[in-house]
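Peer 1: I'd like to go over a predicted model; first the sequence, then the structure.
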Amino acid sequence: MQHHQKQYRGETKQKAKRHRDESALTNVVSLRISDQEKRELEKITKSSARNISEIVREALELWIAKRKRLCLDV
């Protein structure tokens, strides 16, 4: 017998209830990037075991910190 059996109509699939994590990120920002930028991000994800969102968040944090150091955002 296979582990993955088809689910028949009428059967309900039980899902584990997830408790809402208060620290969960809820804001979504969409951006367009070039094919080359996408390939570079995918390379980084494979070599760092991090997802694209984590990489982009880190890049944004670094960019903001640099602007603060240069006193561009008062």
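Peer 2: Thanks, I have it.

Peer 1: For the rest of this, base every contact and every neighbour count on C-alpha atoms.
Peer 2: Noted.

Peer 1: Point me to the residue sitting closest to the centre of the protein.
Peer 2: In the chain, the centroid-proximal residue (CA atoms, centre = their mean) is S53; its distance is 3.4 Å.

Peer 1: Got another one to weigh against that:
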Amino acid sequence: MSIHKKYSREPKKIKTRKKDEHALTNVVSLRISDQEKRLLERVTKSTSRNVSEVVREALDLWMARRRKLCLDA
């Protein structure tokens, strides 16, 4: 028994994604140890946040502390 596919002669509609004006587009890559990765995974599970959100918050806290100590302008 053979299976016949029916082909439509109508052109396929191309789905386009809506652009989110507030979407973050910059990508930063970093290397971490296995221990740091395990810790990061525990934090993401316990906070229901993704890795990007956790790292972004950590960076914000680090920069705020440096500003408080007047290490950065």
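Peer 2: Done, it's in. What you are looking at is a predicted structure, and each value in this text was computed from that prediction instead of being measured.

Peer 1: returning to that earlier point: ok, now which ones touch the residue nearest to the centre of structure 1?
Peer 2: By CA atoms under 8 Å, 6 or more residues apart in numbering, the contact set of S53 of structure 1 is empty.

Peer 1: what's the burial count for I52 of structure 1?
Peer 2: I52 of structure 1 has 14 neighbouring residues, counting by other CA atoms under 10 Å.

Peer 1: Would you mind confirming that it makes contact with E40?
Peer 2: No: the pair formed by I52 of structure 1 and E40 falls short of the contact definition of CA atoms under 8 Å, at 10.3 Å.

Peer 1: Determine the longest helix present in structure 2.
Peer 2: Longest helix in structure 2 by number of residues, with DSSP state H as the criterion: helix 51-68.

Peer 1: quick one: that one to structure 1 mean distance?
Peer 2: Average distance between helix 51-68 of structure 2 and its aligned residues in structure 1, after superposition and using mean CA distance after the TM-score superposition for structure 1, equals 0.4 Å.

Peer 1: Run through the helices of structure 1 in chain order.
Peer 2: Taking DSSP H as the criterion, structure 1 carries its helices at 35-48, 52-69.

Peer 1: Nice, that's everything, thank you.
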